[in-house]
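Enquirer: Below: sequence and its predicted model.
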Amino acid sequence: MCGLAGYARLDGQDLGPEFDGLLNNFAELLHHRGPDERELLRSGPVGLAFTRLSLVNPQDGTQPLISDDGNLVLIANGEVYNHKELAAGLPSDVRLKTGSDCEVLLYLYRQHGLDFLRDVRGMFAIILWDRARGQLVLARDRFGIKPLYYHRTDQRIVLSSEIKGLFADPATPRRFAWARALSVPTVAAAPRFSAEQMCTWFEGVESVPAASVLRVDLRDGKTVEHRYWELPTAADESTSAEGFIERYGDLLESSIRDCATADSELGLFLSGGIDSSIVLALARKQVEELHTFTALSGGTRANGDAEHSSWLADQWGIPNHQVLFEPGLTPTPEQWLRLVWLTESPMVGPEVYYKHELHRFARQVRPELRGMLLGAASDEFNGGYSEGMGDDWAGFLSGLRGMNRTTRLDGMPGLRYWWGEGEAFLSDNVLNSQGAEQDTDLYASYVLSEYRKVQQYNVWHEDRTAAGSGVEARVPFLDHRIVELTSSIPEHLRPRLLWDKRILREAVGSRVPRRIAERPKVPFFYGNGTHHAYGMLVRLMNSNGRELVERALAAPGASTYLDADSIRQGLNNFGEGTSDSPSVELLMRIVNMGLLAEMATSAPRLESMDTGTVRTELRVHSDLLAETQKIFEAGRNYDLTAVPVSAKGLLLLSDASGDWYLANDGQIEFVLEPESPIVRVLQRIDGTSTLATVLREADVKLKAVEEELDALVDQRLVLFVA
């Protein structure tokens, strides 16, 4: 991983020495991305800044890289995994001068022009200066794993791996793009297909598109965009299900082998889910000393992820660091501000926070660690979300039809009423008759939407949370060969291969233990235990007199788009922070928008912002659940002046024999003993009486019902409001 930045005039005139300060400022702002080395170059109309993190050939991989004739100058961030085979195919008179895996790109460009990345396998962002033609060439990998942003005027173009680098130039506007940000479906978790263009969140800031090459003529500013890769649309009808499975397994092994190749220490984020477990199973034989890192929180303990990670590492004798996120943990407002500014995105939530802290911990205990293997971005292209959207493949497709309808209705607001409140009074054919674009292959449209979402959220935050600690994130599941394969599965084989990730499970069935291959899909922190993570967000927003909320509401542009009273009331409704409502995360994203709008005006330095204390680990000896019981299951300190409220849909029922049942939304949740004191307590919860009043009227001591009350609160069946 490296930091790239550049400045180029668009009138062909040379840069003078007065630009040296700007180039040095670029390098300072991107130091966290490349703490091992820094190089600056100013020549003609172009200035480049490069900061390096050394993973491959640390002694002989310095940049900028210059072609043998001096006409081509390149700085690159990332890895070219197949550089050796690409080098073998170069003309016989080419002699590579360094051990850099990116040097081959110079000669591929000289040989193939804008199509030079067609056969490159890896993750990369590139700035190439073609001196002879007076052109700047910018490019990114197929999934946009490595970032590259730019802002241009008629006089110049400025480039950077991170948006904060662009702000070093005074000509770059520092305004948050409120209207654009609020319309991004991913932000609102809207059930619709993702927008075509990735949002950079700031006005005037553009991102070099993934899978594309931009050529900018420095004499007149004329720009050409060349797309060198697309998601496949043609189905492979000639391959059997078994053939797809076999090919998938071979490609995954190859990709993990590529990602696990480095001359520096690598680690692995072991979430406990199927994807990171498979990466560990296949990478452990290649990496000599592979340390794994797991988030141990109330949520990952409840959903079994932390326990599975501990078991898995123990089976193979691999170090597993269970990084503790104890109950009640809340970052300070200043620490949250730094995280939001580091990521440059309003999408910062529990997942981003956990990963950022895992990287920090990893670098503290393993100072030589430079790369981290991830199991990310498997669900999006392997059918990972299918089971959560329906009972079978037909149900999944029905869910996709609903998403597609909602997306199409965005352009036909007059018809939206007819599908209100979940009722469908009209056929989807009415949309076709109104001229709305029709998707003939819903699954293909869904995959394209996921491809865009991966760029907007997944690889964006994986890059920033790793880069903040001087670590490179490596993502084996984003090998384009794997995604091409799954995208080409014909319609009649999709239920067989893409329901509940069957292609992945069966491809590794003979390579990993069955417990791994058949591990149920468990979200990173959603599901059982969500309230632990959301409670952290509520406490954060309430902390220090609601500092973050009030700063967000006072930010430039906020008063135009935000209803301050509704936001404050929304936070009031979350009470003490035990809500598992997705609205908690949505409110946090709105607050993050305001914080970005505020910080853009001042562009603070990361090194001047508080990072907080690095998390500690809990050393597990044999039984994680038992050893963490005191930490995560300690009795609550109940506020007797708080008002207990029954969850909506909660019913206390009894039968003729005198047994009592607690039902929620028609499902029996608890069977209660007839004489249990908790029954008397539940009978007296009216939503207005304090806990002290309820206990007094029930003639019950708190200690007598504390265990049952804890269980009810954990299951979100009883809530407390101040």
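Expert: Noted; the coordinates are in hand. Numbers count the residues shown, from 1 in each chain.

Enquirer: contacts, neighbours, all on C-alpha from now
Expert: OK.

Enquirer: Shouldn't Leu40 be within a strand?
Expert: Yes. Judged by DSSP: H, G, I helix; E, B strand; the rest coil, Leu40 forms part of a strand.

Enquirer: shouldn't it be in contact with Val46?
Expert: No. Look at Leu40 against Val46 with C-alpha atoms under 8 Å: they stay out of range, at 10.9 Å.

Enquirer: Can you pick out the residue with more neighbours from the two?
Expert: Higher neighbour count among Leu40 and Val46: Val46, with 25 against 18, using other C-alpha atoms under 10 Å.

Enquirer: burial of Glu550, as a residue count?
Expert: Per other C-alpha under 10 Å, the neighbour tally for Glu550 reads 17.

Enquirer: do the same with Glu196
Expert: Other residues near Glu196 come to 11 when the count uses other C-alpha under 10 Å.

Enquirer: Check Ser510 too.
Expert: A count of nearby residues for Ser510, using other C-alpha under 10 Å, gives 11.

Enquirer: how close does it get to Asp710?
Expert: Remark: distance between Ser510 and Asp710 (C-alpha to C-alpha, to the nearest Å) = 43 Å.

Enquirer: in this protein, which residue is closest to the centre?
Expert: Central residue of the chain (C-alpha atoms, centre = their mean): Asn458, 3.0 Å from the mean position.

Enquirer: what residues are up against that one?
Expert: Going by C-alpha atoms under 8 Å, 6 or more residues apart in numbering, Asn458 touches 376-377.

Enquirer: before we move on, what SS does it have?
Expert: At Asn458, secondary structure determined by three-state DSSP is helix.

Enquirer: I'd say Arg38 and Thr51 touch.
Expert: Yes. Arg38 is in contact with Thr51 according to C-alpha under 8 Å; the separation is 4.5 Å.

Enquirer: Overlap of the contact sets of the two?
Expert: Ala27.

Enquirer: For the two, work out which one has more neighbours and name it.
Expert: Using other C-alpha under 10 Å, the more surrounded residue of Arg38 and Thr51 is Thr51, with 29 against 20.

Enquirer: want to compare, so here's the second one:
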Amino acid sequence: MFSGCGIAGALVFDDAGGPVPTAADVARMTDALAHRGPDGEGLWSDRGVHFGHRRLSIVGLGDTGAQPMTRDHLTIVYNGELYNFRELREQLRGDFVFESGTDTEVLLRAWQKWGPAAVDRLRGMFAFALWDGRERTLSLVRDRLGVKPLYFHRSDSAIVFASEVDALLRCPTVPRAPDLDAIRHRLLCSSTLEVDPWRTVVSGVRALPPATRLTVRSDGRTSSTTYWRLPEAGDDSGTELLPLLSDSVRTMLMADVPVSAFLSGGLDSSAITALARQSGDVTAVTVAYADEHGADPGVNDDLRFSQALVEHLGAGVDHHTFVQPNAVTLADVDAVCDMAALNDDVRHVNILANYRSVRDLGLTVVLNGQGADETMGGYVGRPNFIANIMDIGAPDDTRVNRLPSSRSAGGLSAEVLRYRGGADRDVLDFLKSLPGTGVERAHRLLVHTQLARVVQFEDFLAMRMSIEARFPFLDHPVVEWCFARPFERHLRADTRQGKVALREAMRGLLPDTVLDRPKAVFPYPELGALHRSLGELAADHEPELHADPLVASLFALPDKGEIKSLPVDSLWLVLATWRWHSRLQHA
């Protein structure tokens, strides 16, 4: 059973004193994840260990794969998909009799046979907790690129974990205070340049980093291991990109429910849609924004290029277009509020609406084109990339020194700005520690920071709509291919163009108009209408904004009655921070 799910649990340490999490606490945490798994719930407890699971069924729609699942001395709660579970099952058939057709049971038996080394054999996106009753050891594990989330709080008495921070906060032993250092860093450098993968914006709440296994013994002893890293560049021989990417798309189409694909008309989404079409009929979803008057925008760039691809692919593409509004309501701000992160991008409202469009079509799974820009040099033609990281046409290693401050939020308080130098140094020191040429190091930085943030909000927003997002460009064999070759393989310096290898791979499969389309960022709503909407919202709640102590300490708010004068990004950030802090205080 492939399933995008929600997991929660706790381990109470031996001889623990003071308040400890209970089975009832874990039940409340699990209930808070119902949107991640509306198709089923399971709970399990044994001698201070409590597991909870919510299920969104994708493959294997029966109950034989219900979780938590126990086989012999091992019990697991698991969120994700193993795309190679059938191959692993064949390797394990001589050792075990399988009671279900699920990837969950395959993962459990793989761990039983190979121990922690089993994770090296897994291909997919996953986060899971596994209890070994014989060794009395809890293992928390996250996939290589961090597509599936896992958060935890460790005290002297217990460790508590969940797929979302909001669920963790249902446990009374978890603290409810902002991590001011983390918040200041993300305001000064943006949430896309957080170099500490363990850090969230809630004090005492940690994120399990990508490609990490955390081992917690029943006496509280804890250790962590990084089981995978990006490869260093070698030669340009071996397998070509197209077979790897084709296989990635093909495996991610496996489901017992219909699978769709986002189609913006850009290179990445077009490549995925075209490769999906090779395996059969495909549903493609394109989203545009209303014009400044709220009317249908007509045929804009995304619609024009997506329609060109649909015509190129011919019959077999069921193409749906949706028009999203520009206005933002307080309910919209709350809907995209992830307690793990500072929401500094108003476009998350529209990304959530994209997933809502998929749900409205009666679909459960969508292929998403995220990841190609960070792994294949997609930003090298963008003016802000050239200004603040590296101009491949005229390399200058000093340009990158401007990167952290270039992403700073506006309108920050003097207290926050005092930390400018330290925040910059954190990012630049981490960048210097990475291997490769200047432009390669910049993209390794983006994988560690920006891509980590992207998959975090994509999973969160998709799951808000009970939709599973899959990312073919983040299949780890594809990512390894991208960095195992000289990064120049992705670049063309004379035209300042990236994703050259991808364009070459898709030549003949996509129309030239799509292949040669300049890189475009995820679009904003119409800015005039958006500014009016946010300004009115901020004005309606101006007393609350001024009264919130966190907002007042982080931002230099204008005088009362003048808040509408703030620019769009500042209006959004002030409103989002206020709503985040309010939720934290009342969790």
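Expert: Looks like it arrived, so ask away. Owing to the predicted nature of the structure, the values given are computational and were not obtained by experimental measurement.

Enquirer: TM-score of the superposition?
Expert: The TM-score (TM-score structural alignment, normalised by the length of the second structure) is 0.85; 549 aligned residues with a C-alpha RMSD of 3.3 Å.

Enquirer: ok, back up a step: what does the residue nearest to the centre of the first structure align to in the second structure?
Expert: Using TM-score structural alignment, the partner of Asn458 of the first structure in the second structure is Val454.

Enquirer: measure that match to Glu488 of the second structure for me?
Expert: On the measure of C-alpha to C-alpha, Val454 of the second structure and Glu488 of the second structure end up 24 Å apart.

Enquirer: And the aligned partner of Leu510 of the second structure in the first structure, how close does it get to Gly390 of the first structure?
Expert: Taking TM-score structural alignment, Leu510 of the second structure has Val512 as its aligned residue in the first structure. Distance from Val512 of the first structure to Gly390 of the first structure, counting by C-alpha to C-alpha: 28 Å.

Enquirer: and if you look at Ser566 of the first structure?
Expert: Taken as C-alpha to C-alpha, the span from Ser566 of the first structure to Gly390 of the first structure is 34 Å.

Enquirer: Tell me which of those two has more neighbours.
Expert: Neighbours around Ser566 of the first structure and Gly390, counted as other C-alpha under 10 Å, are more numerous at Gly390. The numbers are 15 against 10.

Enquirer: I'd say the more buried one and Leu400 touch.
Expert: No. Under the criterion of C-alpha under 8 Å, Gly390 of the first structure makes no contact with Leu400, lying 9.8 Å away.

Enquirer: Quick check: Leu114 of the first structure is in a strand.
Expert: No. Checked against three-state DSSP, Leu114 of the first structure lies outside a strand; its state is helix.

Enquirer: residues near the residue in the first structure that Trp572 of the second structure lines up against, how many?
Expert: Trp572 of the second structure maps onto Met588 in the first structure, with residues paired by TM-score structural alignment. For Met588 of the first structure, the neighbour count with other C-alpha under 10 Å is 22.

Enquirer: residue contacts, Met588 of the first structure?
Expert: Met588 of the first structure sits next to 349, 537, 541 when contact means C-alpha under 8 Å, 6+ apart.

Enquirer: distance of the first one from Pro331 of the first structure?
Expert: Separation of Gly349 of the first structure from Pro331 of the first structure (C-alpha to C-alpha) stands at 12 Å.

Enquirer: same question, Ser264 of the first structure
Expert: Computed as C-alpha to C-alpha, the Ser264 of the first structure to Pro331 of the first structure distance reads 31 Å.

Enquirer: quick one, which of these two is more surrounded?
Expert: Under the criterion of other C-alpha under 10 Å, the comparison of Ser264 of the first structure against Pro331 puts Pro331 first, with 18 against 14.

Enquirer: So that one: helix, strand or coil?
Expert: Strictly by three-state DSSP, Pro331 of the first structure counts as coil.

Enquirer: Next: Ser54 of the first structure.
Expert: coil.

Enquirer: Alignment lookup: it to the second structure.
Expert: Aligned counterpart of Ser54 of the first structure in the second structure: Ser57 (TM-score structural alignment).

Enquirer: Please apply the same query to Ser487 of the first structure.
Expert: Superposed on the second structure with TM-score structural alignment, Ser487 of the first structure falls opposite Phe483.

Enquirer: check which helix or strand covers that match.
Expert: In the assignment (DSSP states H and E), Phe483 of the second structure maps to helix 476-484.

Enquirer: post-alignment, that helix versus the first structure, mean distance?
Expert: With mean C-alpha distance after the TM-score superposition for the first structure, helix 476-484 of the second structure departs from the first structure by a mean of 1.2 Å once superposed.

Enquirer: Name the residues that touch that helix?
Expert: 123-124, 144-145, 230-236, 241, 244-245, 248, 375-376, 473.
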